[in-house]
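[1] Prediction below, plus the sequence it came from.
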Amino acid sequence: MNPRYRSFWVSALLTFLWLAAGSPATAGELLYEDRFASLDPSWRPLSDAVSVDHGKLILAPAPNTSQAILNQSQRFGDSEITVDITTAAGDPAAPGGLIFWAADSDNFYCFCINAKGYYKIIRYVGSKPLDQLDWTPSEAINKGLGQVNSVRLVTAGRQATVYINDQREVTFNGQPPPDRGLIGLAGDSGGNSATVWQFANLRVIAGSSPAPAPLPPFYPSPLMAAAAALAAAEDVVAIPGAAVPAATPSLPAALPAFPAAPPARRVALRLHGANTVGAELAAMICEDFLKHEGATSIQRRPGPRENETNIEALLPNESADRLIFEIQAHGSKTAFEDLATGGCDIGMSSRRVQPDEAQRCARAGLGDLFSSDCEHTLGLDGIAVLVNKHNPVNALTTQQLAGIFSGKINDWSQVGGPSGVINLYALNDNSGTFDTFKSVVLGGQPLSAAAVRYENSAKLADDVAADRNGIGFAGMSFVRNSKPVAVAEAGADPLVPTPFTIATQEYLLSRRLYLYTPANPQNPWTRRFIEFARPKLEVFSWLTSGSEALALEALIENYKHEYPGITVINDTVSGGSGSAARPVLQRRLAAGKPPDVWQSHAGWELFGQYVGPGYCEPVTDLYRSGGWDRAFPKPLRDLVTRDGKIYAVPAGIHRGNVLWYNKKLLEQHGIEVGNRMAFDEFFAACDKLEAAGIPALGMGDSGIWASAQLFENTLLGVIGPHGWTELFSGRMRWDDPKVKQAMQYFARMQSYLNSDHAALSWDQAIKKLRDGKAGFFSMGDWAEGEFARANLKADVDFGWVSFPGTEGSFLVVVDAFALASAAPHKEAGIAWLKSIGTKDAQETFSALNGGIPARTDVDPAAFDSYQRWAMADFNRDNLLPSCVHGSAAPAAFRQALDDAVAAFVADRNVDTFAGALTQAARQAGQNVIARVDFEERTVKPEVSEAAPPPQTPAGSENKVHHAETQNLALLSPPRLPVPAPTPVPAPVSIAPA
């Protein structure tokens, strides 16, 4: 029912307003009584709809109108008001009742009941309704036309308690007028017939005045004062229409019995606007928010009208009253109408506010709705063009869609389908989805008058699904049983709306979803809700050193610029090479609580720990849609590819086999370093520094991986790139004489280390080199980021060379990010991966952390001399995967290597070291996946009798600048049972803007 309301005669009412004179009444004193023997002239305004007959005051408003009158004889403070109310004839669902706490004709409370057994409390501020308590069933109400219901309302301070037929129903806190209030009576008629209301035995008895009760957590917006001023010129008082549909005559059998004093309910937050947001998403966010706030007994109930929902809950330790989050989903246009009149706290919109709407809201005191104080991006959505599942048409151009929805194309045969008249389904003019569709597709063409119009997107989708010749459009979440068709401009590749195409904004009908608020909301719930509802992204990494943290922050800022409104949760765990972060991440993944995206080394770490167990999902579409197969070289793509699917996006590349040195210190001691360095030259330089009392080789191995990397570089320097492939394919043993020679070199290096190496982290140890307290430092080029951060100048303060014996080899360390299969904010995660894969992001990231971009289409001139050197070597050297950094071997072997290195640093026993690694390799397995002849001849893979396990990284031909190389020749462990991740409910996610 949609009642219209009869006007108060405001001028007459104001003429008769006066304050009661005399001394304060004592408790129990009769203040006013009307047995309606005749019509008391203090009732105003009077009309033909108001009369008195046989001791009853009768209100008989015309169909679809209401009648309300105030008694102006006096104002009442704390009191007990009783009246008998009867719906004598007409619509049993129509509301009527007792007005109280009335400051004037525009500001009052009304307790309403109907003959179907429901009651409601509504508050009017500036003639605008604010639900204090939504329709609530009551067993105490005598149901049916002609039934008398005795209502008793007791006010004490700011508290009011209502009894129906002597049963206490509700107690709630309100805001009575400071100078006491008037009382009144009201009645409403249904849309089809006049409803007759009878009121009898009205009495007002003085009550006591206890200490004021606390105010409820409801605060009208600052617009309400403006709305009241505007409404003063309008003669409108609205008594709400019944929320109960005509087809709801009885209560469900399972309804629990009402307690003697059930808690009151009050509207704490009002969200009005877009059906796309309000139909389901807003309710879910409200429920999650209330859980976050510690609420209990959270229930979702239908609201007074179609497309309205109330979320009810209790907040322990705050109030005994139930509170309501009111959601009205009547279209984006209504969001700005209600904001401007103070009818809601938050406006939901599936399009951006229009200039005229923003101006109206600004005039009402909301502020600039285009500003970040008012406009809050909720996420990205796509408008799906829907047809019946059996319709063979799978793609349409925007030109064809414009012809269809304007009525110029009216048969499916005109767009490649079977012959049949096209039936159009469209959202109504209040819809933001329709506004966007009209702008992008129809342009200046009008929608065909033959289109059936809807407010509810779900109903539209269902009707399209049931009509073989139907076509419509709605938000992506409303596809339901219909089929979305691919959409494109003429000549372009058509795309269907998917999380990828929407998150990357490549789908033509992508659009943003918004929440709008006043710039300075007075309702405290508003800010808290907005902060909670703001789309989020959790990024998990170990990028915590100074330069790494700056580089990560640069990625985050770049992401925020591309996708404003996203709250990025930067979750880092310190510990080089992810040594501390990986266990934390594994526990979260196993518990079903993943971050949205996380840092991973490419190769074995990615495949064995995350892809194999199903923790991350493919992101191949990003590479296809972005043309990244041309930007990222094939060796890198292979490091993140399994079974033809790509699982991560490299943010940058590091070189592991770099030897850094303090240029000025070495010059002071007559040590020259050329373009390459042999082991004998290195040891001679170290001996010279040691003789001068200077630690030759800086080290910080509080994380043992740093020592493991020194050994890895030494091993590569001795066995060479071909030996590296042989070793990690199982064709060379770990007790091979060459491997033992590398171990002996590594043992000798221990005597050159700074004495406090075990107490320092890698980035702390860099200070030794910077301050001239160490001559050399073996570390990946993330160290260069720390040099730059300390304002050291390349080729002046520090120099570099490939680690002894490793010239011509590039030990690849890839910092990549993967997307969680169960990401709480999947579309935000997809957008993160797209963002870090862009040229600008990669250039910024590498410039700060010392590495080089994973993309090969960057301009080398934008980088420093070390990075240009690294880029050149990357394009011509043999690319080899690092074991220490997770690419060359599975996690079990990498852990065994760390353990063996830790033991060796202590005892320096080569045989024990070799034996431990030989045993670890045997346990890991020696199935050969692929190997490479580094004389630029691709060698066919050699496979042992045991089939390689599926988690083994693919080894295929890799080409970098036409140099045929193979960079994955890895240990392949036997298949081990991998426990399935803990199942978690699929999260509901909205793509970021």
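    It's in.
[2] For the rest of this, base every contact and every neighbour count on C-alpha atoms.
    Noted.
[3] Hmm, Gln67 is touching Ala186, no?
    Yes. Assessed by CA atoms under 8 Å, Gln67 is found in contact with Ala186 at 5.6 Å.
[4] Common neighbours of the two, please.
    Shared contacts of Gln67 and Ala186 (CA atoms under 8 Å, 6 or more residues apart in numbering): Leu59.
[5] So between the two, which is more surrounded?
    Gln67 (28 against 23; other CA atoms under 10 Å).
[6] Using the three-state scheme, assign the more buried one.
    Secondary structure state of Gln67, per DSSP: H, G, I helix; E, B strand; the rest coil, is strand.
[7] how much space between it and Ser371?
    Using CA to CA, to the nearest Å, we find Gln67 at a distance of 42 Å from Ser371.
[8] Could you pull out the helices in the stretch 401-550 of the chain for me?
    Secondary structure of the stretch 401-550 of the chain (DSSP state H, counting those that start in this stretch): helices located at 432-437, 457-465, 499-503, 524-533, 546-562.
[9] Which one, of these, ends up nearest to Ser510?
    Closest of these to Ser510 is helix 499-503, at 5.7 Å (criterion: CA to CA).
[10] Quick check: His32 touching Val204?
    In this structure residue 32 is Tyr, not His. Yes. With contact defined as CA under 8 Å, Tyr32 and Val204 form a contacting pair (5.0 Å).
[11] Between these two, which is the more surrounded one?
    With neighbours defined as other CA under 10 Å, Tyr32 and Val204 compare such that Val204 has more, 23 against 14.
[12] Next, the contact list for the more buried one, please.
    By CA under 8 Å, 6+ apart, the contact list for Val204 reads 30-33, 79-82.
[13] Mind checking which of those are buried?
    Neighbour-count burial (16 or more other CA atoms under 10 Å) is assigned, among the contacts of Val204, to 31, 79-82.
[14] Next, the contact list for Val640, please.
    The contact partners of Val640, by CA under 8 Å, 6+ apart, come to 602-603, 606-607, 646-649.
[15] of all the residues you listed, which two lie farthest apart?
    The most distant members of the contacts of Val640, if one measures by CA to CA, are Phe607 and Val649, lying 13.5 Å apart.
[16] let's bring in a second model and compare:
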Amino acid sequence: MKLRFYPLWIFIIVAALWHPVLNLFGGEILYEDDFTNLDPSWGTPGDILSVKDRKLVLKPALNTTQSVLNQSNVFGDADIEVEVNLSAGDPVVAGGLIFWAKDYTNFYCLCLNANGFFKISHFVIDRWLNPVGWTASDAINKGIGQVNKLRVVTKLRQATAYINDKQVITINGQPPQGGGCVGVSGGSAQESQNTWQFANLRVIATASAAASSPASSPSRPSRQIVLRLHGSNTIGNELAPALCEDFLKYQGAISVQRKPGSKEDEVDIEGILPGESANPVTIEIQSHGSSTAFEDLASGRCDLGMSSRKIKQDEASRCASAGLGNLSSPACENVLGLDGIAVLVPKNNPASGLAKEQLADIFSGKISDWSQVGGPPGPIYLYAPDEKSGTFDTFRTIILGSRSISPRASRFENSAKLSDAIAADSNAIGFAGNSFVRNCKVLAILDASGKPQLPTTFAVSDGEYPLSRRLYLYAPEGTQNEWAHKFVDFARPKMEVFSWWTSGGEAAALNALFENYEKQYPGVGIINATVAGGSGTGARPVLQTRLAVNNPPDTWQSHPGWELLGQYVRPGYCEAITELYQSAGWEKAFPKALVNLVSQNGNAYAVLTGVHHGNVLWYNKKLLEKNGIKVGENMTFDEFFAICEKLKSIGIPAIGVGDSGIWASSQLFENTLLGVVGPQGWVDLFTGKMSWDDPKVKQAMTYFAKMRDYINPDHAKLTWDQAVKELMDGKVAFNSMGDWADGEFIKAHLKENVDFGWVNHPGTGGAFLIVADGFTLAKGAPHKEAAIAWLKSIGSKEAQEAFNTLKGSIPARTDVDKSQFDRYHQWSMGEFAKDKLLPSCVHGEAAPEAFQKALNDAVSAFVIDRNVDNFANALVLEAKKVGPIPAGRLEFGSQTIELVNPAVPPDAPAGYADDVHGAAKLNIIFHFRSGSTQLDNRAQADLNHLVDLLHNSTYQGRKILLFGFSDNYGGNRRNLRISKGRAQAVAAQLQSRGLVPALVTGYGKALPIAPNESEEGREQNRRVEVWLRSGQ
């Protein structure tokens, strides 16, 4: 065992002897490369990186920035220069010289472009920061093919940049402890691949390096320590220092800097507070393992404890005996963030993943050779954190259980050294916090079904990754250290949720989401950033301003469809969350139609909290009954206006409107328009098949004008919820509003069908105008992990049930417990299942923002002049500007024919090829319960959509073919009988709707579309497919 370490120790001794030599002589060349060939320290040659004509050639992929580091050579203060040439590509895109590089997660870059601009960027973890923004400089040789010499001279925390020997900027930064490496960087445009050439790289020792010999270092002055953080190496390595630096700056400190402590894994953060003292204040960070957090808290050696695991009972008892209070309480235990423990191997290891049981066998010593887990023969060498480590405690709890780790394992306090040792040993395996991957390869952990899980941000944040954990900061109860109070408040994550839910019912529903989140993820603070204004009229402009200046909230409310995709996804403000849908299994829980509405190019960008019914006419039941008026299950416009006229004759405003924000009047018009043109007319309007000056549209405008004769006189000064309050108070009879109004009734404890009732807006029976709400993940979210956890929580059954029972909407999920919902919700769920689903224009789903605004403006003008021609012409003009809108945004359930003739599989049963010849398959499949010919709950809406499609003139005359299939449970004869029965069940439903299929047959368990080994696969195989063939 010891023999394996001899080469490593020799390397350390040589490095220790060599490193001081490099620092002794200012002006000595430390490293140079004329690129006659590609030094292996730069990487492997290929399409992206190569050497040609004594130049390092870098060709980044489209729309990416490629950074390449020479990590084999590490320097302290140095004079670094390289010649840079953009020989081909887009002159706007930057490239340059990397310096102060700790590794690929932390480095600085002096960049320029061929248009004459430069900047200095600081790359940290996964984002670019800009200490120096784009600056024009006449020192730059402009143009494609022009060579520029970049030079950076570093001295302690200062870096001075030169371009073509002209000094352009000096910055203060954060050089890596122990020295950094150099590298180059270059980018390509979205539609143009750039070619970057680098030549004559040279690194020279500076005079300050000679002065930095350890032997001549002055003694360290005494420190004014204001705060002491001890414990976890995972937290103390980078997270705590970064937080402390930002914290001191937030307190107004200047000259904030890191200084190495007296021991390894110790660092001080210093800063000067102007006006208080000329001497710096210091925050002490010691990172010797999570258990030391509680040892040092109990003994009084630190003020705050950092731990990558929860406090143990014996540790809590010891701290309580020391007078620190109950550290397990929410007041003392603070969540800093989420993290995953990565299983690491060297990059040349062919393994891709291991099961938890295999990991347990490996680290307990039961498995000792790689051939036992499918690898090439060779001993397995184990690496692990030491006994003080919270990372080890978590791994032991989740993976090892009651087993002990093998005594053959090499143990480390420092996670970075552990990772580097694994990378250098071809037979190694180990584990460390996710931030210590460095030069290792990460293995996936296989779940019970064999699905691999990697410690991605999504998998860690939503808890799907088995070795997910939380990082904690423990503060003693009643501490007298004000710095500790301030730091905990500063460091505790405060996820910002941005919305416009401010009315009584809305606020109650939003609080239900917050409570569910805090129950699942205690210790994470929430900033409830609400901006008043119905339908987001006040919030969206504020949000757009924040997004434009790169100051996003972590997550914000959005309507799906055009609002989400056009205003937020296309400009790049949102991050895709498809991985969350996959890991949480939401493909089965959320209807595909709704998922499509938040998706673009196959990626989902929001989680829907609920679905509102937009075209509901609410009424005060007691008021109508008092005046002898009854409302049936549906209402025509004639019936509605007759009631309005009767109420007007006795001095009662029939219709309540609160249009201090014009959107409420626009909604009244939208519902009226749908009631006149019908579902197909609605689609035709937005796809350009019907003009906005069509007689039907003008009829709707005339009806809308007539409604203005019956509205409340104070409408202009009321908000939407105040108008609903007038309905509740009996001041008006009706209010045409989405069922967020029901949230107000619930909040006021009104009784259904006693105090209030509802019906579809006149003429809109059979149509469901969707107004859905969802939340996004901001690109560059300040608290990304917390935001992902928020999205997972609001998509859960518990949250959807709690939220929608208060909000008035129905859950976006279809697997909720419907018995928890009141009679209105039950009615709306039924309507959603059978009605034609259509998107709202007023709420940003059916049309782009420009048309939505034009509609509001036209309504505002029409309310004043009631000129139908002007109203219609304004919408005609705007529709021409916007152009036709894809029908897929409008017909949620509509299906399209695949314009392909699928190849007949070689194992297809007899007769199948003849049956499908000349036919095309629809993107619609009917599913069934196991062993049954009964359609599942989704079938009713799908049948309605299919009938609508087949009645369309485009598809009339086509022959309908129905093919039934089964899973592989049971014998062939039984499966054939069930598959035919399923096809006949769909045929009976179509026949009852006036459509007679030309062919109805079944193929049993043939042609499965998914593996039958899992229940999910078997469910997909129990199906009926619908095909169409030309009638000629």
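    Yes, it's here. Model, not experiment: these values are computed from the prediction.
[17] Among Phe607 and Val649 of structure 1, which residue is more densely surrounded?
    Higher neighbour count among Phe607 of structure 1 and Val649: Val649, with 31 against 27, using other CA under 10 Å.
[18] Just the element for the more buried one, please.
    Secondary structure assignment for Val649 of structure 1, by DSSP states H and E: strand 648-655.
[19] Could you tell me where the helix or strand just after that strand falls in structure 2?
    Per DSSP H and E, the first helix or strand lying C-terminal to strand 648-655 of structure 1 is strand 658-662. Under TM-score structural alignment, the counterpart of strand 658-662 of structure 1 in structure 2 spans residues 616-620.
[20] What's the average distance for that stretch when superposed on structure 1?
    Mean deviation of stretch 616-620 of structure 2 relative to structure 1 after superposition (mean CA distance after the TM-score superposition for structure 1): 0.6 Å.
[21] contacts for that stretch?
    Taking CA under 8 Å, 6+ apart as the rule, stretch 616-620 of structure 2 contacts 727-728, 730, 732-739, 755-762.
[22] what would the contacts of Val204 of structure 1 look like in TSV with secondary structure and distance to Val464 of structure 1?
    Output for the contacts of Val204 of structure 1, formatted as TSV (DSSP: H, G, I helix; E, B strand; the rest coil; distance: CA to CA, whole Å):
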residue	secondary structure	distance to Val464 of structure 1
Leu30	strand	64
Leu31	strand	63
Tyr32	strand	61
Glu33	strand	61
Ser79	strand	58
Glu80	strand	56
Ile81	strand	54
Thr82	strand	54
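[23] Need the nearest residue in space to the alignment partner in structure 2 of Ala295 of structure 1, chain neighbours excluded.
    Aligned by TM-score structural alignment, Ala295 of structure 1 pairs with Ala253 of structure 2. Using CA to CA, 6 or more residues apart in numbering and skipping residues adjacent in sequence, the residue nearest Ala253 of structure 2 is Leu273, 4.5 Å away.
[24] In contact with the aligned partner of Pro521 of structure 1 in structure 2, which residues?
    Under the alignment defined by TM-score structural alignment, Pro521 of structure 1 is paired with Thr479 of structure 2. If you count contacts by CA under 8 Å, 6+ apart, Thr479 of structure 2 has them with 324, 485.
[25] Please repeat the previous calculation with a cut-off of 10 Å.
    By CA atoms under 10 Å, 6 or more residues apart in numbering, the residues touching Thr479 of structure 2 are 303-304, 324-325, 485.
[26] hey, which helix is longest across structure 2?
    helix 663-687 (DSSP state H).
[27] From the chain's centroid, how far away is that helix?
    Remark: helix 663-687 of structure 2 is offset 33 Å from the chain centroid, using CA atoms, centre = their mean, to the nearest Å.
[28] so that helix aligns onto which residues of structure 1?
    Helix 663-687 of structure 2 covers residues 705-729 of structure 1 once aligned (TM-score structural alignment).
[29] likewise stretch 282-300 of structure 2?
    Stretch 282-300 of structure 2 lines up with residues 324-342 of structure 1 when matched by TM-score structural alignment.
[30] all helices for the stretch 751-900 of structure 1, in order.
    Assigned by DSSP H, counting those that start in this stretch, the stretch 751-900 of structure 1 shows helices spanning 762-770, 782-789, 826-836, 839-849, 865-876, 891-907.
[31] Please disregard the earlier target; I meant the stretch 901-1032 of structure 2.
    Using DSSP H, counting those that start in this stretch, helices in the stretch 901-1032 of structure 2 cover 912-916, 939-951, 972-991, 1015-1021.
[32] Can you say which of those helices is packed in most?
    Stretch with highest mean neighbour count among the helices of the stretch 901-1032 of structure 2: helix 972-991 (a mean of 20; mean count of other CA atoms under 10 Å).
[33] Onto which residues of structure 1 does that helix map?
    With TM-score structural alignment as the criterion, helix 972-991 of structure 2 doesn't align anywhere.
[34] Might you report the residue contacts of the residue lying closest to Glu315 of structure 2 once chain neighbours are set aside?
    Using CA to CA, 6+ apart and skipping residues adjacent in sequence, the residue nearest Glu315 of structure 2 is Phe294, 6.3 Å away. If you count contacts by CA under 10 Å, 6+ apart, Phe294 of structure 2 has them with 230-231, 300-302, 304-307, 311-312, 315-316, 318-319, 327, 474.
[35] repeat that with 8 Å
    By CA under 8 Å, 6+ apart, the contact set of Phe294 of structure 2 is 231, 305, 311, 315-316, 319.
[36] could the helices of the stretch 751-900 of structure 1 be laid out in a markdown table, adding mean neighbour count?
    As requested, the helices of the stretch 751-900 of structure 1 are arranged in a markdown table below (neighbours: other CA atoms under 10 Å):
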| stretch | mean neighbour count |
| --- | --- |
| helix 762-770 | 21 |
| helix 782-789 | 22 |
| helix 826-836 | 26 |
| helix 839-849 | 22 |
| helix 865-876 | 17 |
| helix 891-907 | 18 |
